[in-house]
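Colleague: Build me a model from this:
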Amino acid sequence: MVRASFWFSWILSLQVALFWLWGTPPATAFTPEQQLVLQAWRTVNQAYYDESFNHQNWWLTRDRTLKQQIPNEEAAYQAITKMMATLDEPFTRLLRPEQYRSLKVNTAGELSGVGLQIGVKADSKSIEVIAPIAGSPAAQAGILPHDVIVEIDAVPTSELTLDTAAVKMRGAKGTNVSLLIQTADRSPREIILIRQKIELNPVTAELHTENGRKIGYLRLAQFSAKAAQELSDNITKFKQQGATAYVLDLRNNPGGLVQAGVEIARQWLDDGTIVYTVDRKGAIDEIDANGTALTDAPLAVLVNEGTASASEILAGALQDNGRATLIGTKTFGKGLIQSLFDLPNGSGLAVTVAKYETPNHHDIHKLGITPDRIVPTPEISLEAAGTKQDSQYVAAIAALGIGS
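Modeller: Reported below is the predicted structural model:
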């Protein structure tokens, strides 16, 4: 009995000693709010692509955070947000329950609001447009890729996170939101948009006849869960209708599900590497084609400064394998991959888990992909895309050997 009491006292003393050394209580003493913070810390600790955690002691960051007063869930969110900010990498972030639900809905192919895909500008940390969604209020108002959003409803975006900015632009159909937009060197201008329910139909498909030849024109707006199957169905239909070449339009496609990009690459490539992913250990994972290409007909791909993320994976795979000619302007340059992780209370984390490289080991992040043929982006309406008014489309037809 004396020995059992001795061991119990020794273990308790060890716990107290560890608490004194590390400054945080043993796991059994954590409040639910602290446990939420700790789960967020553990997720980043295990998954984040930069093992140096922005050249900081990530354990020390944990202990400093847990020493704070965290009396409620809101305080926990603020603590997690502050902890993530030390990584100085905007794509790794906390998603509160409403933001997490919204992000999952978006990748499923539905969206409500003004129709803007946004990111954080690398040099200034300001919120910039990756691309407007085709047919959305933002696209109809002429908002362009790389435009900076200075204010949302008179609130400076310097005071907002990426996700709170996105939430502020969403809302009930028919309601207004005011954006102060900065385009390049022009003076900021106010744009008032009316929110709409935006249907993300990922694929627009048209069978064109150019100089007696049938051309399958496929515009891909986003890599949603539905995109690969819809594109496959349309390629199969165009083959049956006698298409002899294809134009794949990835302009202003901000990306989405990386797996959808891989599946679509396999629809065009029978063999070869699609993409390399590089994790925190420098380990390279190779994702390859698998012999399931739907057609070997000639292919031209349209890209521009709004072509980002999964779109760049697809464009890089087709270019480096010599499967397609890329036409347009240099792409956006987002080469980091995020995964989503659930937290216990319905919130979640988006965590950058790897970066990707093209089959020829080109690093895309902040660099983009340079097309085979540079053709400036024309100032045309969405309805004119893929017509003779569209200079990039005309250049793609010429690259396919079907010029007028």
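
Colleague: CA only for contacts and neighbour counts going forward, please
Modeller: Fine.

Colleague: Give the burial count for the closest residue to residue 205 other than its chain neighbours, as a bare number.
Modeller: Nearest-residue entry for residue 205: residue 218, 4.7 Å, with adjacent residues in sequence omitted and distances by Cα to Cα, 6 or more residues apart in numbering. Close neighbours of residue 218, defined as other Cα atoms under 10 Å, add up to 21.

Colleague: got it, and residue 396?
Modeller: One way to gauge burial is a neighbour count; for residue 396, by other Cα under 10 Å, it gives 28.

Colleague: I'd say it and residue 300 touch.
Modeller: Yes: the pair residue 396 / residue 300 is scored as a contact, 5.7 Å apart, by Cα atoms under 8 Å.

Colleague: what sits in contact with each of these two?
Modeller: With contacts taken as Cα atoms under 8 Å, 6 or more residues apart in numbering, the residues that reach both residue 396 and residue 300 are 247, 325, 327.

Colleague: now that we have the residues you listed, which one has the most neighbours?
Modeller: Within the shared contacts of residue 396 and residue 300, residue 327 tops the neighbour count with 26 neighbours, counted by other Cα under 10 Å.

Colleague: this one next, for a side-by-side:
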Amino acid sequence: MRIIAADRFELKREVEYGTPEQNQAVREIVEAVRTEGDAALLRYTERHDGVRLQAASLRVTEAEITAAYDKVDAAFLTAIREAAVNIRVFHEKQKRYSWMDLQPDGTLLGQMLRPLKRVGVYVPGGKAAYPSSVLMNVIPAQVAGVPEIVMVTPPATGGKEGIDPYILVAAAEAGVKEMYRVGGAQAVAALAYGTASIPPVDKICGPGNIYVALAKRTVFGAVDIDSIAGPSEIVVLADETADVGYVAADLLSQAEHDEMASAILITPSASFADGVKAEVERQLALLPREPIARKSIDDYGAIIIVGSLQEGVGVINRLAPEHLEIMTADPMEWLGQIENAGAIFLGAYSSEPVGDYFAGPNHIIPTNGTARFSSPVNVDDFLKKSSLIRYSKEALLANGDKIITLARHEGLEAHARAIEIRLERERGGN
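Modeller: Next up is the predicted model:
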């Protein structure tokens, strides 16, 4: 893990999404599913997942869900249920409501909120299955009032046994009634455009590999998407009062996600930096996913030496990290100065996995510096807003000439005349 001065550090981020070959492959898959429907969906599932399905077998059955409960351990079931409660309670506090403002002249202005009708949740397989991500996508949508939530996941998330039973149980516990065994770009296309077996949705959420990310970008506009997620990131701001073992463990908690994840420590203490570097090496050797974590640490990990914690805060605001941990003598001292971070963890006991799994805030957080302008997944992501305008005669008579002036300034005569005809009639003109 490299140690570097703040003025020489630049975070290596992937600014382009996918190779030309990957982009072309995704475009072909999306177009094929859009035009051919189930036939293309099944063809690409066999080609990329090695599973031959029939259209009638795409949907997960109640019997499979029941059987999944027999395959998960009781401790997991207890934990996932308690986590779901915490997540729901947190997101209930985000709810907003329609409002109307009746003004003295009789004009009524307002905003009407309505949930999206149908949302698709993508749950990845591959290097790891993430039941927790099911909760983080589904529960905010439920709190928003979305009536139809559908889940797709690759048909072999659990290997040769089929779909990982922990994913099925998590979805069932979250209240998902409609699940399909399909993944990759073909699943995203099916959700966006619909097939005979899978009705289309209004929005697609959830992480996935590069092909899923590119497919989401391709279908955006036909449907909404949550984001184009990049590799996971963690930044830890720590002084010499922090525990070396805690800091190293938290850095590795993100490094083990994938080879492109970034784990960065910012500290004013050179001796503390040396201690963390040594501890990272010690803990790395003990990890089951050591090859993945080591490549992440070697390629994207860093310890940044700053002149002061104040300088460190400036570095953080430039990086706009997905996860930020503040492990200093007084973490609250610095909170008000953090401008850009997806999720902020304060103190020695607020390890990043607390947020990933159990505390309640959403763990689907902006990556790649996008915390500068975006937020974690929340209830608002599943609501649409309509403006309400009921203008009174008195208001139109008072303001109509100004509206006409603005319309004619923009060269839109029909706009002006739509107001003018009303003014003439109400003022007793022709």
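
Colleague: Fetch the TM-score of the aligned pair.
Modeller: With the length set by TM-score structural alignment, normalised by the length of the first structure, the two chains reach a TM-score of 0.26; 179 aligned residues with a Cα RMSD of 7.3 Å.

Colleague: returning to what we had before: which strands and helices sit next to the strand or helix carrying the residue nearest to residue 205 of the first structure?
Modeller: Assigned by DSSP states H and E, residue 218 of the first structure belongs to strand 213-220. Using 3 or more Cα pairs under 8 Å, 6 or more residues apart in numbering; DSSP states H and E as the contact criterion, the neighbours of strand 213-220 of the first structure among helices and strands are strand 203-210, helix 227-240, strand 245-249.

Colleague: Which residues belonging to it are considered buried?
Modeller: Judged by neighbour count using 16 or more other Cα atoms under 10 Å, the buried positions of strand 213-220 of the first structure are 214, 215, 216, 217, 218, 219, 220.

Colleague: now the second one: how far from residue 392 of the first structure?
Modeller: In this case it means residue 215 of the first structure. Noted for residue 215 of the first structure: a distance of 15 Å to residue 392 of the first structure, by Cα to Cα, to the nearest Å.

Colleague: Including distance to residue 150 of the first structure, could the buried residues of strand 213-220 of the first structure go into a markdown table?
Modeller: Output for those, formatted as a markdown table (distance: Cα to Cα, whole Å):
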| residue | distance to residue 150 of the first structure |
| --- | --- |
| 214 | 45 |
| 215 | 42 |
| 216 | 40 |
| 217 | 36 |
| 218 | 34 |
| 219 | 30 |
| 220 | 29 |
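
Colleague: Specify which member of those is nearest to residue 85 of the first structure.
Modeller: When the buried residues of strand 213-220 of the first structure are compared for distance to residue 85 of the first structure (Cα to Cα), residue 220 comes out closest, at 33.5 Å.

Colleague: Just give me the longest strand of the first structure.
Modeller: Of all the segments of type strand in the first structure, defined by DSSP state E, the longest one is strand 348-357.

Colleague: Please name every helix or strand in contact with the next helix or strand after that strand.
Modeller: The C-terminal neighbour of strand 348-357 of the first structure among helices and strands, as given by DSSP H and E, is strand 373-374. Using 3+ Cα pairs under 8 Å, 6+ apart as the contact criterion, the elements in contact with strand 373-374 of the first structure are strand 325-328.

Colleague: Output the contacting helices and strands for the strand it packs on.
Modeller: With contacts defined as 3+ Cα pairs under 8 Å, 6+ apart, the secondary structure elements packing on strand 325-328 of the first structure are strand 299-303, helix 310-320, strand 373-374, helix 391-399.

Colleague: If I take the last one and strand 203-210, what angle do their directions form?
Modeller: To tie it back to what came earlier, the one meant is helix 391-399 of the first structure. Interaxial angle of helix 391-399 of the first structure relative to strand 203-210 (axes from the mean of the first three to the mean of the last three Cα atoms, to 10 degrees): 60 degrees.

Colleague: buried ones in helix 391-399 of the first structure?
Modeller: Within helix 391-399 of the first structure, the residues scored as buried using 16+ other Cα under 10 Å are 391, 392, 393, 394, 395, 396, 397, 399.

Colleague: Columns distance to residue 128 of the first structure on top of these, output as a markdown table?
Modeller: Formatted as a markdown table, the entries for the buried residues of helix 391-399 of the first structure read as follows, by distance: Cα to Cα, whole Å:
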| residue | distance to residue 128 of the first structure |
| --- | --- |
| 391 | 26 |
| 392 | 24 |
| 393 | 27 |
| 394 | 30 |
| 395 | 29 |
| 396 | 29 |
| 397 | 32 |
| 399 | 33 |
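
Colleague: Let me know the closest of those residues to residue 81 of the first structure.
Modeller: residue 392 (42.5 Å).
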